[in-house]
Every structure is written in C-alpha cells, then in structure tokens.
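Student: Below are the sequence and a predicted model; questions follow.
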Amino acid sequence: MRYRTDYSQALLSETGQHLLIGSWQLHYQAYSTRAEDPRQPVLLLGGAFQCFRSFASEVEELLADHPVILLDLPSQGGNLQLAPELSLEALADLIAGFVEELHLPPLMPIGLSYGSALAALFAARHPQHCARLLLAGITAFGRRGARVLLEESLALLAEGRSAEFAHGAVTGLLNPTRSQETGVAPVFRKALLRQLQRLSASDIERYRQNSRRLLDFNGFHDHPVCPTLILAGEYDHFTQPWEHSQFASACAAADCALIHNADHLAQFEQRSACASLYNPFLRGEPLPLISPGSSHLPRSQWLQLEKRHEPRHAPRHSRARLQHAEFGELSVDVSELGFFGGLLHGDLPNVVPQRGWQLQMLDMPALAILPVRSSGSELAWVFAHTDAVGSAALAERVGQGAMPSVACA
C-alpha cells in the first residue's frame, strides 16, 4: 500500500482508487503522513447514506496517529456497482480480500450503522486481519420493530411514496423527541429529509439491496475476539443501547460506553465525547475512567439494560378506532402509548395483516401503524411515522405525559 500524503477535505469528493477482486469493484482512498507506512491503518466503513465526505473530521483527526483508509464496497457510498447476490458475509469477505490484495497489516475498522455490521463480521470471520475494532450503531437486526420498519420502507419505495419513506427514515435515525438534548439542528434534519426524498433510481436500488442483506442476515455465529469498543447513543431508537451491550457481552474483549445526548448519529452529534474514547482505544491505551459526555457501562450491567427504550403512558382517552380496508373499523382501547409505538386491546381478527392499519385517536390525525405482536385481543405496534403532521401531533400528545408510565415489559 502506498498512501497519499497530501490529504485535504476536497479530495474526499473524488472516488479515489479502484481495486478489482474477481468481478467486484472496490473504491478506496488511503492517507498517511508518509507514503510507506507499516503501522496498522484505521479503516472507515460508513452507513447506508454516507460517503467519503462524511468522514472529513475523522480523517483529519486520526491522521496524527494512524494511516487512514476509506473503503466503498459494491453498492455502498460512491460505489455504484450493484451486487444483489452478495450477502453481508460476502461483503465482509471482500474486505479481507482487500487486505490480502494490498498486503496490508491488520486493520482497525471503525464501523458506523450499516458499516458496523460489515466491520463486525469482518473481525469475526477474519481475526488475523483485524487488530482492533470500534463499532457504533451495531445490531444483529433481530428486533421485530426494527425489521417491520425496514420492510415498510422498502414497500413505500416500491410504491413510489418517497416523501413517506423519507419521513419515516429520518424519524428513525434522528430521534425527534430528543432533538433538544442531541442538538440536531432543524436545518440538518431538513437537508437529510430532502436528500432521501430525491433518491435516484440507482440510489433506491442500492438501498433495497443493502436493506435486503440486513433482513436476510441470520445473526452472528461468531463474534470478534480482538479488542473491541462499542459506543451506543443514549437516545438511539434505531439501534438501541441494550442491543449494543448485548453484542458487547458476546465479544471476547469488549468495552461498551453510552454517549450522552446522542442518538443513532452519535459520532457526529457528540464528536468530542466519542473522540475522547476512540482515540486512546485506537492507540492501545487504557480508556479513561471518567470521560466527559459518556458513561462506561460495567460488564455486570450489559445484560440488564432496559429493553423498553421510551416511556409508554396510559393516555387520558383510551378509546380509539383501528381501521383497515379488509376489516373495516374496529373499536379498541389503547393501554400504552409512546412516540414510537404502543399497545391496544380489542376484538381483533385471527390473522393480522402487516400493512394497511390506521389508528384514529381522539383529536388526532389517523396514524399508520405496523403490528409487531398480536395475541388474542392484544396488539403491540410501532408507528410508521410516514406523515409529518401526524408525527408532530403525536409528539405533542406524548409530550404532555398525561399519566404515570405503565410498567415496562
């Protein structure tokens, strides 16, 4: 590997170098303070909508101590090559092929969101090529609520409902009930919303392929054995803190930290808090016992974290109407209500379809819901959050905190 030594943010707008492994194209950029550098490089693997430019601050900061490589696998970032036949495992194996082809020393991947699954699989499947591992937004994607939301996003795109898709996706990534704590500016949220509303046909197909890989993934059979640091956003609803800590508990040498006032984009919302942990970790130094903006989670708590990520309240007016084109209008009682989901009771059909449900509560717009569990007369659901007006009304209703929280299941 020969590194570029002339790093500037402007270079991140370029596709960089191409490497062909079989029929698959890999795009990468590699920087260091010296052209020939035997040190273990940091590898940056981003989320579904991230490109090299997303890591401008990280590259500049990391270059003081490490070579840095940015990699776009097929259908990721700026790499437009479609790869419907490649699984997550196959993509992780392509990273190993990249290491072997360029004769790289063991890597130190930083995997964020979708990239965290790839980084973790690479570390687990090819331990000889992975020196240290840092993950944020990690999940095995087994949580039912997350799966039905992802399936709904694919269905909306297939139906050409891009505005509804975009609003649901942004609501999942940027927790609107915690925007004051996370400091996400309305202008950033609007920019991301516009970006997702204007996805090209190629972008949509790549999103579909990447999402199908997550949905088809059967979970981790092996876990990383190298030193691993896992960062969880305190208010991340998309990949929740308990999912991070459970993954950490399965790793051989993991630490897990909670980043305060952050959701799924913790590394961008609370950059200094994250950097104060990952910089010493990547240098192989002990993590600070006390670090501003984060809390170290003791191993004894990893399997004890609460799985209910938001308080659910019994609403003042529990009577509601559940509507579906096939079953008409059903009278139900809402016993638990939160911004992301709830629980209702009523005379329900034996077979509950996944799509097409609308919940009409008193003085509220009709809200699309997606069932996640039904048993007899009980139905648990998540909100699809496809309508901005309805989401805003729900946020106001839930924010009133009308009654004490119900018990968490």
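Tutor: Arrived safely, thanks for sending.

Student: alpha carbons only for contacts and neighbour counts from here, please
Tutor: OK.

Student: The closest residue to Arg316 other than its chain neighbours and Glu396, how far apart?
Tutor: By the measure of C-alpha to C-alpha, 6 or more residues apart in numbering, the closest residue to Arg316 outside its immediate chain neighbours is Ala402, 6.2 Å from it. Using C-alpha to C-alpha, to the nearest Å, we find Ala402 at a distance of 11 Å from Glu396.

Student: Got another one to weigh against that:
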Amino acid sequence: MLIDYQEYNRQAIKAVPRHFWVGQWRIDYLPFASPETAHKPPLLVIGGAFQNFTSYKYCVERIYEDFPVILVDLPSLGSNDQVAPHLGMEDLADLLHEFVARMELPQVHLMGLSLGSAIASTFAYKYPALTGKMIVAGIVVRPRKSWRMLVEESVRVLEEGRMDEFSQAVVLYLVNYHRIRETGITPTARRLFYRQMKALSDNERERYKINGRRLLSVEGLLGYPECETLVTTGEFDSFTLPWENADFASKCPNATFALIKGADHLPQLEKREVSLDLFSAFLRGAPVEKVDGVDVFPRGTYDRLERRRSERLLPCNSRGRVTSESRIGDQFRFDQRVKVVDINFFGCLVKLEQPGFSTAEHSRDCTLHLVSPDMKLELLVFDYDEGGYLRCLFKHGNIAEAERFAGLLNDPQYFIEPKADKAGVRKIYG
C-alpha cells in the first residue's frame, strides 16, 4: 500500500491518527507532504515517552518545506495507548520496519529524541538500505549506574502511588535546575510540565513504567549505524550527558556531534529555533557549522568533554551525618558522621568517619544531614570504596526544596569553588 500524504495545516496535526496494524500491534501515524516534496524520502519522527503529535508542530512546519514528514507513535510511546510490556527496543524497530516496507517507502530519514533515539538507531543499524539520514538527541551507549538508579527510583515511586513526588522528581531529573538562568526555562513552563506529569492517567502511568523498564533493559546498543548521522543535545543536558551523546557519535563512522548552546535535555523546547535550524540544515545537506547557537565538535575531540554534570563545590562547613530511613527500635540502622568532600546540585562525595557501608542494604534509603546550611538531602548511593568514600546522587523530589538548595549553592557563606592549582587548572574533587 502506498502512503497517502495530506497537506499540512495546524488543524491537520490535531486530527485523529491513522492506524497501521502488525498483528496485534497498532502503529499510529500522521503523514504530511506538499505536492512539490511528496517524491522525496520522508522524515520519520519517532515519538518518545511524553510527546504527542502536536509536540512536533513546529518541527513539521519547518521540515515540511523541504521533505515529507511522518509522525509515528509505536505501541506504548507518545499517545499510542497500547500496553506492550514485552516489546523491547529491537522489537519496536522491527515494527517500524514493517510499517516502512508496507508503505512502500524505498528510503526514509529518521528522527528520534530521547527515548525515540534508541529505536531510530536500532532501525538504522538493522536496515541500512532503507535509511537515508538520522537525527538523534539525548542518546547513550551504555547507561551509567547513577542514571539507572534515577530511572529505577522514578519507577519505584510511581508504583507506590506517590504521584506528587514522582511528578516533581521527573521535572527535576529532566530540567537542569543548576542552569535555569542559561536555559531560560520559565517557572510557568516548569509548572505546566509538573501538572502534565501529575495528571497522567492510569494507562499513561503504566506506559511510563514500561518505558522505564525498557530503558533499564538496555545493556548496550545492538550496533552503530553507518548512515549520515547528527547527534545532538543541549550543552547543559543533565539527564543524558553531553559526553554520553558524544560517545555514541564517536562509534558511528559518519556522525556529526553538535551541542545546542544554552539548552539542557529539552533543546527542541528551550532553543526551538536553533534546534530547527540545525535539523533543517543537516537534512538539506547545508553546513551545520554555520548554524548560530550551535557548537560542532571535530571528530577526535569528543573525549575532552567534561564528564561531570556540574563542577563540585567545597562546603565551608564539611561536617555532616548520613542516616538510613530504616530503624531498629528508636535507632537508625545506619547513622554515622561524615565529612562532605565536595558537592553540587546533583550529588556529593562524602567520607565516613568509620569505614563500613552496605550498598545492598542502604544504597536507596539514606539521608545526608548538613550542619551549615541546616538541610536534609535524600541520597542514592551508587558507589562505595573501602576507604570510606560514598559517591551519591540526590533524590530530588520536592521542587521548592531543590530551588532553595540551588540558591544556597551560590552563597559563598556556605559553599565555595575549589582553588586553582599552581598550573592554573581547577582541581576536580572525587
């Protein structure tokens, strides 16, 4: 069956999606093309966890000038409400292949943002003859342990029905609160994101858990596509770190890696025009280096990217305590004084006064008590060594408290930057 394109208008993108069935699985799609471009390979935009088709309105409007655009929601993704817990990334890529083959599309370009990036990459690797160019944003090769713990924690909180905490945590995980001034994400936008998460239906909550488990099941990508690829994210992405995106680009022989200045994990929202200029230039074959607001990195330089989400600060008062949430009688099961070696908005390195810690028992149930400022921060401990050092993430689940903490980090009364060494290079602690 040949795909039946429709011309784009702002009402058309709100239409009820068309359906394509592969056995029991439904693929929702909307295809747009002008008569002048309908003969060209289309851009397939693969929906992610939270985006619906209207989320891509501006992308469609820009790309439509040069290429057909097909918006696709695979089972459990975007607004496709099919619950598909047993479909992995490769299964979803195979469903997409069935769609492309049955629509008799000889070649397609691909775009996958965040969760959709792994599906796009898998399709491009398995079906190179069908793939023209590919754009991925927010992709990782092998998820780091700390990232896995954040995703696991969000799924756990959701399963326990703690919707207010879950909703605030998702905002705090995906929005880099340490760089709000640079990214310009307004309080209104953050409140709307929070309300969207809190208003998830039972079906949407179930699909979030499914997609979280899909991400956690990824031990590594199936392979690395050889097609012409643009890998990008925001320079302040604190969820899928820039160096992780660059690591993927380094393994793709025809990849270009670019950072969108002043954005974090949601550059298509925060820096929409820059993102669209970048996507359009890449697809048209124009030099992406000439796009304003973008840093394009030469191959061979990716390993120079900073691996931390933010430089650590030194507390003016390093005294603190780490306690567990669980007790034996009126005593914490774990309670020890610590020295806070370094800290930032996302986590800290602490040294126990007396070495001895069980990550099996306490990696998810600890709290750091700071003396000055007087504050408690819940922890995910992702590493412990026998010298007594704990490497920790903060389980931010309260926006007001997180904003207060972010403000305190900028107060030299409590925290200071590390001094430069004799060579004039900042010492990175931990």
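Tutor: Everything's here; your move. Here the structure is a predicted model, which means the values were calculated and not measured.

Student: still on that earlier bit, neighbours of the residue nearest to Arg316 of the first structure, how many?
Tutor: Applying other C-alpha atoms under 10 Å, we find 13 residues neighbouring Ala402 of the first structure.

Student: and it, helix, strand or coil?
Tutor: State at Ala402 of the first structure, reduced to three classes by DSSP: H, G, I helix; E, B strand; the rest coil: coil.

Student: my guess is it contacts Ser318, does it?
Tutor: No - in this structure, Ala402 of the first structure is not within contact of Ser318 by C-alpha atoms under 8 Å, at 11.6 Å.

Student: And the helices in the stretch 1-150 of the second structure?
Tutor: Taking DSSP state H, counting those that start in this stretch as the test, the helices found in the stretch 1-150 of the second structure are 57-63, 89-102, 115-126, 145-159.

Student: Which of those helices has the highest mean neighbour count?
Tutor: Compared across the helices of the stretch 1-150 of the second structure, helix 115-126 shows the largest average neighbour count, a mean of 25 (mean count of other C-alpha atoms under 10 Å).

Student: coming back round to it: what sits against the residue nearest to Arg316 of the first structure?
Tutor: 313-316 (C-alpha atoms under 8 Å, 6 or more residues apart in numbering).

Student: Surely Gln354 of the first structure is in a helix?
Tutor: No - secondary structure of Gln354 of the first structure (three-state DSSP): coil, not part of a helix.

Student: just to revisit the earlier point, measure the residue nearest to Arg316 of the first structure to Leu337 of the first structure for me?
Tutor: Applying C-alpha to C-alpha, the value for Ala402 of the first structure to Leu337 of the first structure is 10 Å.

Student: And Ala120 of the second structure, how close does it get to Arg337 of the second structure?
Tutor: From Ala120 of the second structure to Arg337 of the second structure the distance is 48 Å (C-alpha to C-alpha).

Student: Now for Ala402 and Leu337 of the first structure: what residues contact both?
Tutor: Listed as contacting both Ala402 of the first structure and Leu337 by C-alpha under 8 Å, 6+ apart are 313-315.

Student: picking that back up, now the buried members of the contacts of Ala402 of the first structure.
Tutor: Taking 16 or more other C-alpha atoms under 10 Å as the criterion, what is buried in the contacts of Ala402 of the first structure is 313-315.

Student: Next, the contact list for the residue nearest the centre of the first structure, please.
Tutor: Against the mean C-alpha coordinate of the first structure, by C-alpha atoms, centre = their mean, the closest residue is Ser113 at 3.9 Å. Shown in contact with Ser113 of the first structure (C-alpha under 8 Å, 6+ apart): 46-48, 136-138, 264.

Student: can you redo these as CSV with neighbour count and distance to Gln246 of the first structure?
Tutor: Converted to CSV, the contacts of Ser113 of the first structure look like this (neighbours: other C-alpha atoms under 10 Å; distance: C-alpha to C-alpha, whole Å):
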residue, neighbour count, distance to Gln246 of the first structure
Gly46, 25, 22
Gly47, 18, 21
Ala48, 17, 23
Ala136, 27, 13
Gly137, 28, 13
Ile138, 30, 10
His264, 26, 17
